[in-house]
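Undergrad: got a predicted structure plus its sequence, pasted below:
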Amino acid sequence: MADDSADFGHVPVLLERCVALLAPALTRQHPDGSGTVLVDATIGAGGHAERVLTELPGVRLIGLDRDPSAVQIARTRLARFSARITLARRRYDDIIAVLNESGYAATESVDAVLFDLGVSSMQLDRAERGFSYAQDAPLDMRMDPDTSLTAADILNTYDETALVEILHRYGEERFARRIAAHIVRRRARQPFTSTGELVELIYQAIPAPARRSGGHPAKRTFQALRIAVNDELESLRRALPATLDALKVGGRIVVLSYQSLEDRIVKRVFTDAASSRTPVALPVELPGHRPRFRLVTRGAEHADAAEIDRNPRSAPVRLRALQRVEPGPPGARRGD
């Protein structure tokens, strides 16, 4: 099937594979005759959602995104499916609240969930958003423009120790101390206002031999600031356990991550869920109790060479999928 995603500023990654992994959970017949429900926790431009809604006419979609421009683009793109969709401008760690508001229970009420993590092409390609180190723009990096904290706030007000921690923890930047020291000295003369100023400083802070390998020298710093501004990793840590609770037996969750910090969280949550034999509401393992989830993918899957050639931004993707195979304890929530 032809895909016109580029018209909406984003080419969906691993589209065919995502649909193939979600389809077994979304084509089932429920005893009560109800249709199946997909939660797209990061609706973006709606590319994955459009394919599912087109190919699987019995599916109802609940889509979330914190970016108001993404929600509007998705609403326009999916307008022909308006009777089958609910869109909410919310972060994915609000998934339980959104389900409740949409008439679904917090536990075992949906058939599939998709997370397409990280920054989108729409955000990278709009210079004024400040996500890209390739274009000079205001130091913003907010996925939700109504939140208060910006990248400029962090650079101009956080102390040197906090800056080192952000660059090291969220960017895995080995020159975090050098960059932080340069930031503090530079802002004492003049506050940071643009991405170009930051890129120039990073070139000055990182030794010349290191600038010639490992990709763009500013990549890790920009990643770290974006994650800090948007609280991305903590949001993911909160969202995944709640999402697993929301899956019906036979339901599936598919997650696309684009950097190792996200993927480690997903891998840990999925592996723990697939290996744990103890119901979360009970302090000891029950004899004969089986894990409530199973891994659908063996390790992380990646885009092939053909897809990377068509869409270079798919190169770092890691895909993992998990399925619920047993109900949870009556009246219990994961983590209670």
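TA: Arrived safely, thanks for sending.

Undergrad: for the rest of this, base every contact and every neighbour count on C-alpha atoms.
TA: OK.

Undergrad: first-to-last residue distance for stretch 163-180?
TA: Criterion C-alpha to C-alpha, to the nearest Å; first-to-last residue distance in stretch 163-180 is 6 Å.

Undergrad: what sits up against it?
TA: Outside of stretch 163-180, the residues within contact range by C-alpha atoms under 8 Å, 6 or more residues apart in numbering are 154-155, 160, 201-202, 205-206, 220-225, 227-228, 261.

Undergrad: report the buried members of the residues you listed.
TA: 154-155, 160, 201-202, 205-206, 220-225, 227-228 (16 or more other C-alpha atoms under 10 Å).

Undergrad: another structure for you, compare them:
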Amino acid sequence: MEIKSDGTYVDLTLGRAGHSLEILKKLINGRLICFDKDNEAIKESYKKLQKISPNFTLIQNDFRFLKAELEKLGINEVDGILADLGVSSPQIDDPTRGFSYSQEGPLDMRMNQQNSFSAKDIIDNFDESELTKILIKNADVKLANLVAKAIVAKRPIKSTSELVEIIKNALPAKIVREKNPAKAVFQALRIEVNDELGALTAMLADATQLLKKDGKILIITFHSKEDSIVKNFFQKQNYVDPRLNKLPINIQKIWKQKIIFPSEDEKLQNNRSRSAKLRVVKKLSI
């Protein structure tokens, strides 16, 4: 993203401020607005950002409320928007947060720890049909019905490691050998706990209204569900009724989209980047 020194930019997924720090360094008279649901992210990032410049505002809220929060600040248009979707590395690496299927921890998975609804609420209370639906909708879990049935039979379930064993024991050995099936199940539960796909859809609608002409939206996705939402959203924004093509008028698309994949060096340096996909969407001047 080309940063204008006097521009207004939004980082929708602050995390530990990796992206925000680089943006803020380039803002002389501009402004940076940062969102994150995680209180720890807000506190830690504030310490880093204040050393660079005072030209930033931190908002602890879901980015589904992008437009409403900016309106409170008197902002009705921005030059650029960035979203690095999914769970952050500090959240995964902290076993007490319950995001990791490779570490012992509670069945939590809340990005905003002020919320009461957690993964344990889903695992211990949703019926087999509801669990199956969640696993398929959010992560295309293989043989989701078998996983859901095993969860219902074994509950209450106390920890992430206990859940991992239940998942593995519920599925044929061939599937377990191919790829740890817990990865997709944990993804499905995390997305449901935080309503990530619903928030993404709401945010995209707000972002397109707020972006100035020639502005850009950068979205990093890590799995097919969220990437499909982004891709399909902008395809619909650019949709032109084929019947209009027969008319003697020039119909131009509003959004230009390109995809950037991680380099081999990036994949080697950061294993988590292997599934990443960066979509850069520009609002055209027409």
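TA: Right, received. Where do you want to start? Because the structure is a prediction, the values reported are computed rather than measured.

Undergrad: between the buried ones among the contacts of stretch 163-180 of structure 1, which is nearest Q323 of structure 1?
TA: I227 (28.0 Å; C-alpha to C-alpha).

Undergrad: that closest one -> structure 2?
TA: When structure 2 is aligned by TM-score structural alignment, I227 of structure 1 is paired with I191.

Undergrad: can you check which part of structure 2 stretch 205-212 of structure 1 sits on?
TA: Aligned by TM-score structural alignment, stretch 205-212 of structure 1 corresponds to residues 170-177 of structure 2.

Undergrad: now swap in stretch 244-263 of structure 1 and tell me
TA: Using TM-score structural alignment, the residues of structure 2 aligned to stretch 244-263 of structure 1 are 208-227.

Undergrad: now that stretch: buried residues?
TA: Quick answer for stretch 208-227 of structure 2 (16+ other C-alpha under 10 Å): 208, 210-213, 215-223, 226-227.

Undergrad: stretch 313-331 of structure 1 now?
TA: 313-315, 317-325, 327-328.

Undergrad: next one: it to chain centre, how far?
TA: The chain centroid and the centroid of stretch 313-331 of structure 1 are separated by 13 Å under C-alpha atoms, centre = their mean, to the nearest Å.

Undergrad: translate R51 of structure 1 into the numbering of structure 2.
TA: Under TM-score structural alignment, R51 of structure 1 pairs with E22 in structure 2.

Undergrad: please identify which helix or strand holds its match.
TA: Per DSSP states H and E, E22 of structure 2 falls inside helix 18-25.

Undergrad: that helix vs structure 1, average distance?
TA: By mean C-alpha distance after the TM-score superposition for structure 1, the fitted helix 18-25 of structure 2 averages 1.1 Å away from its aligned residues in structure 1.

Undergrad: returning to that earlier point: relative to A41 of structure 1, which of the contacts of stretch 163-180 of structure 1 is nearest.
TA: Among the contacts of stretch 163-180 of structure 1, and counting by C-alpha to C-alpha, the member closest to A41 of structure 1 is I227, at 17.4 Å.

Undergrad: and the helix or strand hosting the closest one, how far from the chain's centre?
TA: Using DSSP H and E, I227 of structure 1 sits in helix 219-230. Relative to its chain's centre, helix 219-230 of structure 1 lies at 14 Å (C-alpha atoms, centre = their mean).

Undergrad: and if you look at stretch 127-143 of structure 1?
TA: Relative to its chain's centre, stretch 127-143 of structure 1 lies at 19 Å (C-alpha atoms, centre = their mean).

Undergrad: residues in structure 2 aligned with that stretch?
TA: So stretch 127-143 of structure 1 sits over residues 95-111 in structure 2, by TM-score structural alignment.

Undergrad: name the residues that touch that stretch?
TA: Under the contact criterion C-alpha under 8 Å, 6+ apart, stretch 95-111 of structure 2 has outside partners 37-38, 87, 91-93, 117-120, 158-161, 164, 182-183, 186, 189-190, 193-194.

Undergrad: can you give me the end-to-end span of it?
TA: Terminal-residue distance, stretch 95-111 of structure 2 (C-alpha to C-alpha): 13 Å.

Undergrad: cool, and stretch 49-67 of structure 2?
TA: 23 Å.

Undergrad: cool, stretch 22-38 of structure 1 as well?
TA: One end of stretch 22-38 of structure 1 to the other measures 9 Å (C-alpha to C-alpha).

Undergrad: which stretches of the stretch 101-250 of structure 2 form strands?
TA: Here the stretch 101-250 of structure 2 has its strands, by DSSP state E, counting those that start in this stretch, at 211-221.

Undergrad: again with the stretch 1-150 of structure 1
TA: Taking DSSP E, counting those that start in this stretch as the criterion, the stretch 1-150 of structure 1 carries its strands at 36-40, 59-64, 85-88, 110-116.

Undergrad: where in structure 2 does the longest one fall?
TA: Alignment of strand 110-116 of structure 1 against structure 2: residues 78-84, by TM-score structural alignment.

Undergrad: next one: that stretch to chain centre, how far?
TA: Worked out by C-alpha atoms, centre = their mean, stretch 78-84 of structure 2 lies 13 Å from the chain centre.

Undergrad: which stretches of the stretch 101-250 of structure 2 form helices?
TA: With helices called from DSSP state H, counting those that start in this stretch, the stretch 101-250 of structure 2 shows them at 119-125, 128-139, 144-154, 160-170, 173-178, 182-194, 196-210, 224-237.

Undergrad: as CSV, those with distance to P262 of structure 2 would be great.
TA: Formatted as CSV, those follow (distance: least, C-alpha to C-alpha, whole Å):
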stretch, distance to P262 of structure 2
helix 119-125, 31
helix 128-139, 22
helix 144-154, 31
helix 160-170, 30
helix 173-178, 24
helix 182-194, 21
helix 196-210, 22
helix 224-237, 15
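
Undergrad: most neighbours per residue, which of these?
TA: helix 182-194 (a mean of 22; mean count of other C-alpha atoms under 10 Å).

Undergrad: great, nothing more from me.
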